[in-house]
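1. Provided below are the primary sequence and the corresponding predicted coordinates.
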Amino acid sequence: MRDLALAPPPASPLTGGLADRLFETATESPGLPMLAHRARPASATWERITALEFRDEVVALARGLVASGISPGTRVAIMARTRYEWTLLGHALWTVGAEIVPVYPSSSREQVEWILRDSGCVAVLVEDEQGVMTVGSVCAALPRLRHVWQLDAGALDRLVARGEFIPAATVDSMRRIVLPDSTAVVAYTSGTSGHAMGCALSHRGLAFMSDTLLANWGHVTALPGEQAAVLAFLPFSHVYGLMIQVLCVRGGLLMGHEPDIGEESLSSALRTFRPTYLYAVPSLLEKIYKNFLRTAQLSGRGALFERAAGTARDFAAALERQRLGRGAGPGFDLRLQHALYERTVYRRLRTALGGRVLRATSGGSTLDRGLSLFYEGIGIYVHDGYGLTETSGGVTMQPFGREKSGTVGQALPGTEIRVADDGEILVRGPSVFQGYVGDEAATRAVLRDGWLATGDLGRLDDEDYLTITGRKKDVIVTSSGKSVAPTALEQRLRMHPLVHQAVVVGDNRPCVGALITLDPEFLNDWRAALSLPGDAPAREAREENALREEIARAVAAANSSVSRSESVRVFRVLSEPFDVANGLLTPSMKLRRDAIVRHYALEIDAMYQSRTRPGRTPAVDEPSVRDDSDNVFR
């Protein structure tokens, strides 16, 4: 077992609750713009709320909560998208010492019932009529639930009116008795296997994480003398999105809210809000990259973009070698090429993201090294960090000036990391959760002498950079006994423009296989570019063969990063994506691997049977990957 060397913790420990910083900012800088939201959906105009205005709205709403019987320790669920009202209600709840239970608005009836019952919520805020219907259908099983507030029906205005007789001094006195170790949030895990579990996160834990990030990396969120601006679009129902909210409010960063994460709305929000720092997840960064490529291909500049992307990666890799003391940096020719593409390509790409983004953070899952190098090469370095619900968000970050793409950086100051003999990552520090609500056995299973057993696998290099290799429960063991972590292969597969999703399978099978879904937009463009002659049946057959070979090339490219025994030898292209609606993704968009394997059991069996059918050489012995029986249009 190996320990990671520690840096000193930040200097100013929390003395109260998370709401205190808002009240301090409103007193010290009342006119500071803190929050923003669109005047109406898809509008280019953003309404800004100052620190003083936000505090006053928080106090008014907190008075209404008190009048409704919400008191310290009471749990209230928020089941809404990333809206200004989420942040407003959240801080009002923290002001009176209540505990927030975030719930994804896309959650199923069963998930909603489980979370509200398990947490013992007395109230829930939903967005619309659909949310009311979902909660209403399970109310009979929720004896503690007293209030269902509908946001779009004016619930917050009615709460404010209801609390007019409550003195503001009552709210202030309630805020002052909130202790740092009081529970601030009960955040439920994604529930990739079995029921989701509620993680009790303290005010101290959430504040420690955000304050540490601000103290060590706050200076890179904007140009000197400029207020940092962050566009919040990740769900506050996930600890990563909640971390962004806490960090922005505590750090005085202007936070814009974008509830619609559809491609068109998000693109519009980035262009009009113009953030200086971007918080994202790998899937979004992959999608942005593919959209850049697709736009270039549609305009006949696909080859130019690919050359520019290659130069960006080479330039960033040379810069990395230089800052790590392993090389002299980009040579003259590479600098010349990079300068040319800066004028013709990279500047336009940054403009599509608003034109002001200096850096970004990727979280939620690991980021492909090549993708990280691409973004650095076009002028936006992406920090790949690591954290989980049980650690209130972040655990690691890239050290400024010593960033190493392909890793998730080093432990945050004040946090300890160990890698056990079996490769499991262990974490200890102030941000580690208080335990699973109502499940002492599960808490004891992961908390050992203050160390959190994360369930993630990783390794530390000689400079204490952490690399995530996968989840313990996701490791595939083939029939020959070979252990394979699927994450890296899936990540590489998704980098092909045609591949939308990929799930690696192979437990107790002779080799590793993959289930693949296709990106419909790229598929349409790819078909149009083929321009195959012949009648409809002939064209369809040629398209099918050509597509199968294109996906085989994507698989072969992914295989180049692993050993032969770990490589994908068979694959199947599926006709529909993994989705929350079909139960194959969690509300946080994570794969439900067990559910996927059960759902596609027949397809998986057929995939492996075709590999070993009589008269055919097994795919594992072939020089290239191919599944001749697979109909990619099925």
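-> Looks like it came in fine. Keep in mind the model is a prediction, meaning the values are calculated, not measured.
2. all contacts plus neighbour counts: C-alpha atoms, from now on.
-> Fine.
3. and residue 262, how far is that from residue 483?
-> In this view, residue 262 and residue 483 are 37 Å apart by Cα to Cα, to the nearest Å.
4. check which helix or strand covers residue 394.
-> For residue 394, the host element (DSSP states H and E) is strand 393-397.
5. now the element after that strand, going C-ward?
-> Later in the chain than strand 393-397, the nearest helix or strand by DSSP H and E is strand 410-411.
6. quick one: buried residues of the host helix or strand of residue 130?
-> Taking DSSP H and E as the criterion, residue 130 maps to helix 129-136. By neighbour count with 16 or more other Cα atoms under 10 Å, helix 129-136 contains the buried residues 131, 132, 134, 135.
7. second one coming, line it up with the first:
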Amino acid sequence: MSASNDLNEIYASSFRDNWTLPAITNYGTGKTYLYSDLSYEIAKIHMTYELAGITPGDKVALIGKNSPGWIMVFIATITYGATIVPILQEFNPTDAQHIVNHSGSVMLFVENNIWETFEFEKMPRLRGVISLTDGKILAEHPLNDGRMQKQLKNINRKFSRRYRGGLKPDDVRYPVPDPDNVAVLNYTSGTTGFSKGVMLTYRNLWGNVTFGIHSRLHYQGSRCLSFLPLAHAYGCAFDMLVPLAVGTHITVFGKLPSPNLLLKALHEVRPNLVICVPLILEKIYRKQILPMITKKGIRWVLSMPGIDKALYALIRRKLVDAFGGEFEEVIVGGAPLNHEVEEFLHRIRFPFTVGYGMTECGPLISYTPWRQFIPGSSGRTLPVIMHSKVLSDDPENIPGEICVKGVNVMKGYYNNPDATEAVLDADGWLHTGDMGTRSADGTIFIKGRYKTMILSSNGQNIYPEEIEAKLNNMPYVAESLVIERNGRLVALVYPDYEAMDKFGVTNEELPKEMEQVLVELNKLVAPYEKVDKIQLIANEFEKTPKRSIKRYLYNA
């Protein structure tokens, strides 16, 4: 790995080396930007910052759906030396405006439809607001006296004067910031109240990017379909930062990734690597594979040695084709993968692996290529740049809190020393809040969140996520949440209305079906994990923008 820790030089070098290759295509319009076009747009945003009086270290907020323009603003900001503040577009306007204020952002890039819901006067530190939709100035601070509007009015003429004859590869030179300067201020969605601003430095991003480069997750000329939110650390690192560092062609999928639309896009783009969250694999398994393998005739075939292998190979081929057919592996992250789904995918030799990370590590902590992946694990701690330990007397067998240390670990929470001190100890170990075990080679096995762990009356640790994973595979269960009430376990269940309609189960019949589900569930769990009752809820669980259930709302 480069000893310089110079993230910006990685991008300058990549853009020069890949000048004539496609960089970004907008899936919605088909418009493609070459790396030369990307460099041009970045240079123009740099000039915009100069003319607007933005200096290195200033905060620039960014909110909108995944798009080429979103990527350009993000990369332009960090290569300028300023701090980007990406905000998930799913945040309500009040929360988004609070983040703009809390971060101290002086400029905001925003899509027009989102801007219509904002109130400019409630964000007094903003000097100006620029449209991601058409590049126009949407608002300017009254004390500016219209200076930004005047300065940017003739930006094209000023740009032409600076780069006579057009921007050339040799013109792509970016400043070298201190590796410990904050590059990204990322506000986590959180499930226990208002999110905190995670300070990710240039060194943190460099750790993630160089690992991706040296692991050849992406490579020059490879194809990538970017459909996870780029405002979230996972999608940001591996659907944008790593691809652009090596000359990958990114197709940006800015729509809500429903399975049908997504499978169509995967078929068209044929990516060489697929980065996804468990929900996508689980939906495909439950809607397409499970009905197939539970048919009476198929169950009989699967019980026949030799024939089962042929059928598994057929299912594997269909799944591989569904994801475009040309990928090396599917990397699953962002949440635990359902055990049943994982076990089946492993049995059919589907090329997938499960990684582990968190926003506070920008995000990567552990990963193993699919051929070495151990089912039930979350990969091996990244060699050299990251270290892990489990706070347990027997880390390989008795779960304890997982702690990590290394290049990827954040600087802290912005303007929140108490929250920082609560997770980062004096020796630099980040206390993740996740409970698990760790093998001698650094492979991590996650059991659940420390905050959600339930201590049974006989002293056993119960991880509700493990029970929920089993329950979510039961008939007519769309999603569930296991909580403790008066010393007993209760499962809150939101029904799978689509399955009920398909099999003709009425609302009146559902409680009886749930009684059978409870019986079957309790056969699969340990005696101390037995669920006392299932309580049906009428509406979907409230979720964060990351689609995590807001557990704290249901613990009363």
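-> Structure's in. What do you need? Nothing here was measured: the structure is a model prediction, and the numbers come from that model.
8. TM value for the aligned chains?
-> The TM-score (TM-score structural alignment, normalised by the length of structure 2) is 0.87; 527 aligned residues with a Cα RMSD of 2.9 Å.
9. that older thread, which of the buried residues of helix 129-136 of structure 1 sits closest to residue 375 of structure 1?
-> Checking the buried residues of helix 129-136 of structure 1 against residue 375 of structure 1 by Cα to Cα gives residue 131 as the nearest, at 38.2 Å.
10. just give the closest residue to that closest one, not the sequence neighbours.
-> Nearest residue to residue 131 of structure 1 in three dimensions, chain neighbours excluded: residue 105, at 7.1 Å (Cα to Cα, 6 or more residues apart in numbering).
11. for the aligned partner of the one you found in structure 2, grab the count of nearby residues.
-> Taking TM-score structural alignment for the superposition, residue 105 of structure 1 sits opposite residue 89 in structure 2. Counted by other Cα atoms under 10 Å, the residues lying close to residue 89 of structure 2 total 19.
12. these two touch, right, residue 89 of structure 2 and residue 64?
-> Yes - counting by Cα atoms under 8 Å, residue 89 of structure 2 touches residue 64, with 5.3 Å between them.
13. any residues in contact with both of those two?
-> Listed contacts common to residue 89 of structure 2 and residue 64 are residue 114; contacts here mean Cα atoms under 8 Å, 6 or more residues apart in numbering.
14. wait, a strand at residue 15 of structure 2?
-> No - secondary structure assignment (DSSP: H, G, I helix; E, B strand; the rest coil) places residue 15 of structure 2 in helix, not in a strand.
15. any idea how far residue 233 of structure 1 is from the aligned residue in structure 1 for it?
-> Taking TM-score structural alignment, residue 15 of structure 2 has residue 26 as its aligned residue in structure 1. Counting by Cα to Cα, the separation of residue 26 of structure 1 from residue 233 of structure 1 is 25 Å.
16. out of these two, which sits in the more crowded spot?
-> residue 233 (22 against 19).
17. what sits against the spatially closest residue to the more buried one that is not a sequence neighbour?
-> Nearest non-adjacent residue to residue 233 of structure 1, counting by Cα to Cα, 6+ apart: residue 258, 4.9 Å away. Applying Cα under 8 Å, 6+ apart to residue 258 of structure 1 gives the contacts 37, 38, 82, 83, 231, 232, 233, 266, 269.
18. swap in 7 Å and give it another go.
-> Taking Cα atoms under 7 Å, 6 or more residues apart in numbering, we find residue 258 of structure 1 in contact with 82, 83, 232, 233, 269.
19. what is the burial count for the second one?
-> Pointing back at residue 83 of structure 1 there. 21.
20. which position in structure 1 pairs with residue 56 of structure 2?
-> Under the alignment (TM-score structural alignment), residue 56 of structure 2 pairs with residue 72 in structure 1.
21. quick one: residue 14 of structure 1 and residue 210 of structure 1, what's the gap?
-> Residue 14 of structure 1 is 11 Å from residue 210 of structure 1, by Cα to Cα.
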